[in-house]
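J.: Attaching a predicted model along with its sequence, questions to come.
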Amino acid sequence: MAVRNVHERLPSARSDQAGSIRIVIRAATPADLDAVADLHSRTRTSYYRGRLPDALLDDPAERARCHAAWEHALARPDGGVLCAVRDGAVAAVASFRTPRGAARTAAAPARAAATVPRDVTLHQFHVDPEHWRSGIGSGLHDACVTAWQTASRSTAHLEVFWHNQRARAFYARHGWQPDAAHRPAPDDTHLRLTLAVPLACGNALSAAPVVPSVEETPAHRAN
């Protein structure tokens, strides 16, 4: 999916620092791989610590699997990876993709009208814990929605860790609802959510900047 770069200025979170901090939301590249994988590992630890064994969270093999998964995500033709860069450092990342077969659809425009997928799945969405409550998460979420609108997606799906109340509250503020078609079982560890992607308002959306809120933004796993 084509993604435009978004430049934002957010108020500084430090009371002793005047001015603003420059945020750029853009498509991630292979050069971001190490930073993205490290961010994922740190945020994953922040919400699973105490619920999964420390040995698993701190296992180098688990970190290697995380690195390999992001390498694969960056190379996929049927999805997108966006990152929010704060003063040159990756502060948040999101990964989403369309159903299987979407890449083949793009290569066959004659059948596109009949087979173009309408759904998209948000597989990963993480904000560095140091930047919660900064608006970075909201800005990145808005950029994801803009990408889905551009690609004519109508419904987004995700799974969020049941005990991650911060993430669940974040999603609720951004319009996500429990998936009525997949009600959780008593022993489920994740909750399925859906979002009705709002329609773009003509050409005004693509020209308008994404303006993030300054509310709390979570780090969470959506896979």
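T.: The structure has been received and is ready for your questions. Numbering: from 1, shown residues only.
J.: hey, let's count contacts and neighbours off CA atoms from now on
T.: OK.
J.: What strand or helix carries the residue sitting nearest the centre point of the chain?
T.: In the chain, the centroid-proximal residue (Cα atoms, centre = their mean) is residue 94; its distance is 2.7 Å. Secondary structure assignment for residue 94, by DSSP states H and E: strand 89-97.
J.: So which elements touch the next helix-or-strand element following that strand?
T.: Using DSSP H and E, the helix or strand that follows strand 89-97 towards the C-terminus is helix 102-106. Under the contact definition 3 or more Cα pairs under 8 Å, 6 or more residues apart in numbering; DSSP states H and E, helix 102-106 sits against helix 112-115.
J.: okay but residue 34 is in contact with residue 67, surely?
T.: Yes - here residue 34 lies in contact with residue 67, judged by Cα atoms under 8 Å, at a distance of 7.2 Å.
J.: who has more neighbours, these two?
T.: Comparing residue 34 with residue 67 by other Cα atoms under 10 Å, the one with more neighbours is residue 67, at 20 against 13.
J.: Included below, for side-by-side comparison, is a second structure:
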Amino acid sequence: MIRLAIADDLDAIAALHREARATYYRDRLPEDEYDGAEELARSRAAWGSAVAEGRVLCAVRDGVIAGVAASGVRDGVMQLSQLHVAPALWRRGVGSELHRACVDAWREGGVTDVRLDVYEHNTRAQAFYAARGWEPDPDVPRGSTHLVLRLTLAPSAE
């Protein structure tokens, strides 16, 4: 089941985000940069704001949050800012279901162009996005540690 996140979900969202990030940042970045107290507080505050603004979708399995996705407009362009699945549930369709829900919501809102940043060493995520039509964005230069991908959506057929 996919649903909008609520304030009561914040602890579970923050824990899932922390666990997922550790899988691709571990041994690549200093631990404080992704798992230090300051970073965890910043991350929790950002998730809290996104939840309060209604920009977070949760995938729920057996009553537990199994994945989260957040999107919103930045600099005039829709951004998929986060999409994380609990590592124990990878390759079980949770990410695909979340992605479909995001695409459906974007189309319903008339969005035809979406961007995201993906960590250069997170090849699993890069393959996930490529399989769903995301391509390197020729209009945005690559960041120092992240690739910028773009998804172009056909307008909703009504």
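T.: Nice, I can see it. In this text, all values refer to a predicted model and were calculated from it rather than measured experimentally.
J.: re earlier: any idea how far residue 142 of the second structure is from the counterpart of the residue nearest to the centre of the first structure in the second structure?
T.: Residue 94 of the first structure maps onto residue 69 in the second structure when the alignment is built from TM-score structural alignment. Distance, residue 69 of the second structure to residue 142 of the second structure, using Cα to Cα, to the nearest Å: 22 Å.
J.: Where do the helices of the second structure begin and end?
T.: Applying DSSP state H to the second structure gives helices spanning 10-25, 31-35, 37-52, 94-108, 123-131.
J.: In a markdown table, list those helices along with distance to residue 138 of the second structure.
T.: Below are the helices of the second structure laid out as a markdown table (distance: least, Cα to Cα, whole Å):
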| stretch | distance to residue 138 of the second structure |
| --- | --- |
| helix 10-25 | 25 |
| helix 31-35 | 28 |
| helix 37-52 | 28 |
| helix 94-108 | 21 |
| helix 123-131 | 15 |
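J.: Indicate which one of those is closest to residue 63 of the second structure.
T.: Closest to residue 63 of the second structure of the helices of the second structure, according to Cα to Cα: helix 10-25, at 11.5 Å.
J.: quick check: that closest one aligns to which part of the first structure?
T.: Counting by TM-score structural alignment, helix 10-25 of the second structure sits on residues 33-48 of the first structure.
J.: Report the mean deviation for that stretch after fitting onto the second structure.
T.: Superposed on the second structure, stretch 33-48 of the first structure shows a mean distance to its aligned partners of 0.6 Å (mean Cα distance after the TM-score superposition for the first structure).
J.: Buried residues, that stretch. List them.
T.: For stretch 33-48 of the first structure, the neighbour count (16 or more other Cα atoms under 10 Å) marks 33, 36-45, 47-48 as buried.
J.: Residue 179 of the first structure pairs with which position in the second structure?
T.: Under TM-score structural alignment, residue 179 of the first structure pairs with residue 137 in the second structure.
J.: Double-check its match against residue 148; I have them as touching.
T.: Yes - the pair residue 137 of the second structure and residue 148 qualifies as a contact (Cα under 8 Å) at a distance of 5.7 Å.
J.: okay, and the common contacts of the two?
T.: residue 115 (Cα atoms under 8 Å, 6 or more residues apart in numbering).
J.: which of these two has more neighbours?
T.: Taking other Cα under 10 Å, residue 137 of the second structure and residue 148 do not tie; residue 148 has more neighbours (20 against 17).
J.: My guess is that one contacts residue 139. True?
T.: No - applying Cα under 8 Å, one finds residue 148 of the second structure not in contact with residue 139, separated by 9.3 Å.
J.: Number of residues surrounding the residue mapped onto residue 120 of the second structure from the first structure?
T.: If you follow residue 120 of the second structure across to the first structure using TM-score structural alignment, you land on residue 162. For residue 162 of the first structure, the tally of surrounding residues (other Cα under 10 Å) stands at 14.
J.: check contacts around residue 162 of the first structure.
T.: By Cα under 8 Å, 6+ apart, residue 162 of the first structure lies in contact with 188-191.
J.: could you flag which of those are buried?
T.: 190-191.
J.: if we can go back for a sec, show me the contacts for the closest residue to the match of residue 94 of the first structure other than its chain neighbours.
T.: In this structure, residue 69 of the second structure finds its nearest non-sequential neighbour in residue 83, 4.2 Å apart by Cα to Cα, 6 or more residues apart in numbering. Shown in contact with residue 83 of the second structure (Cα under 8 Å, 6+ apart): 67-70, 95, 98-99.
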